[in-house]
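# Sequence and predicted structure, then a few things I'm wondering about:
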Amino acid sequence: MDKYINLIKLSVGSDSYDDLVAWQSTKRAQTADGLPRHVTRMWPKREAEILNGGSIFWVVKGVVTCRQRILRLDEVIGSDGIRRCAIVSDQELIRVQSALKRPFQGWRYLKPEDSPPDLPQGRAREEPLPVELNRALAEIGVL
């Protein structure tokens, strides 16, 4: 089995899965080759493990909702001259089993064994539940 590590990140400003999809379709959130990216201040020290099959898991309103396979890490120099890391991911957002996550800043490493599993194919195409209902069900362990 390949050794990899995932990242987990709050989708700040997103109120739903659809908001995240809409944001990633904007030019501002894309690389020159049209892939979604998230620019962050810190460069992951475990880059090799991330690029060996890792995904970025997105937390929307306190609930882990989906993931994207990480393709590469690009260097971005801001207008302030500071080096930043663009986490470039696959365009496909994969729905995962809902899991509660408390707020945190930046991104965190997420071990594969601690990562929520993907939803079965049939459920991945369902309309997402309203955020509050999703959170309530996750709190009682139904999702």
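Yep, it's here. Numbers count the residues shown, from 1 in each chain.
# rest of the way, CA atoms for contacts and neighbours
OK.
# before we move on, which element is the nearest residue to K3 once chain neighbours are set aside in?
The shortest distance from K3 to any non-neighbouring residue, by CA to CA, 6 or more residues apart in numbering, is to E49 (6.4 Å). With secondary structure defined by DSSP states H and E, E49 is part of helix 47-50.
# take the one below as the second:
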Amino acid sequence: MTAKLHMLKLSVGSESIEQLVDWQQRRSKQRRDGHYYHITRMWPKREAELLDGGSIYWVIQGVILARQRILGFDEIIGDDGIRRCALSLAPEIVRTEATPKRPFQGWRYLKPEDAPADLGRARADEADLPPKLMAALAEIGVR
């Protein structure tokens, strides 16, 4: 099944996929249900399309490198009384083809036809190159 819509988000502060995984694993241990939630201010208006097989694609240092399946949305009210959206994400992070992406704020919708392909299992276990080098190789067609 092809998703109707995905989400694109900067992984602010991450320098690698491993750092993103480590951060999420540490944060998920703090939750009662063990799931990882990414909290954002804005609630997606196209929620049903995202829940129809959609993923959040992570941009790390200017390059889309991975994705996670979106499982659901939960309302969280912060200590400041503001309503926020908690994206419940699958624990598995899937590596994707390195795709350069310019900086942006918040998150963006990503059409399935614009999403980078998943790496095959053989390539997913390869040693990581620095994200900027991966982006440069992707720009010249070497993936």
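Cool, the structure landed. Everything numeric in this text was worked out from a predicted model, so none of it was measured.
# sorry, back to before: contacting residues for the residue nearest to K3 of structure 1?
Under the criterion of CA atoms under 8 Å, 6 or more residues apart in numbering, the neighbours of E49 of structure 1 are K3, Y4, I5.
# are any of those residues buried, and which?
Buried subset of the contacts of E49 of structure 1 (neighbour count, 16 or more other CA atoms under 10 Å): Y4, I5.
# Redo the contacts of E49 of structure 1 as TSV? Include secondary structure and distance to R69 of structure 1.
Conversion of the contacts of E49 of structure 1 to TSV gives the following (DSSP: H, G, I helix; E, B strand; the rest coil; distance: CA to CA, whole Å):
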residue	secondary structure	distance to R69 of structure 1
K3	coil	15
Y4	coil	12
I5	coil	11
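# Return the distance of the nearest residue to W107 of structure 2 once chain neighbours are set aside relative to R31 of structure 2.
In this structure, W107 of structure 2 finds its nearest non-sequential neighbour in K9, 4.7 Å apart by CA to CA, 6+ apart. Using CA to CA, to the nearest Å, K9 of structure 2 is found at 22 Å from R31 of structure 2.
# who has more neighbours, the two?
K9 (20 against 11; other CA atoms under 10 Å).
# For structure 2, which segments are assigned as helices?
All helices of structure 2, identified by DSSP state H, fall at 17-28, 47-50, 121-124, 131-139.
# Could you export the ones you listed to a markdown table, including columns for distance to E92 of structure 2?
Listed next are these as a markdown table, based on distance: least, CA to CA, whole Å:
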| stretch | distance to E92 of structure 2 |
| --- | --- |
| helix 17-28 | 9 |
| helix 47-50 | 17 |
| helix 121-124 | 12 |
| helix 131-139 | 20 |
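# Now do F104 of structure 2 against D114 of structure 2, distance only.
Counting by CA to CA, the gap from F104 of structure 2 to D114 of structure 2 is 17 Å.
# more crowded one of those two?
F104 (11 against 8).
# contacting residues for that one?
Contacts of F104 of structure 2 (CA under 8 Å, 6+ apart): L10.
# What does it correspond to in structure 1?
Matched to structure 1 by TM-score structural alignment, F104 of structure 2 sits across from F104.
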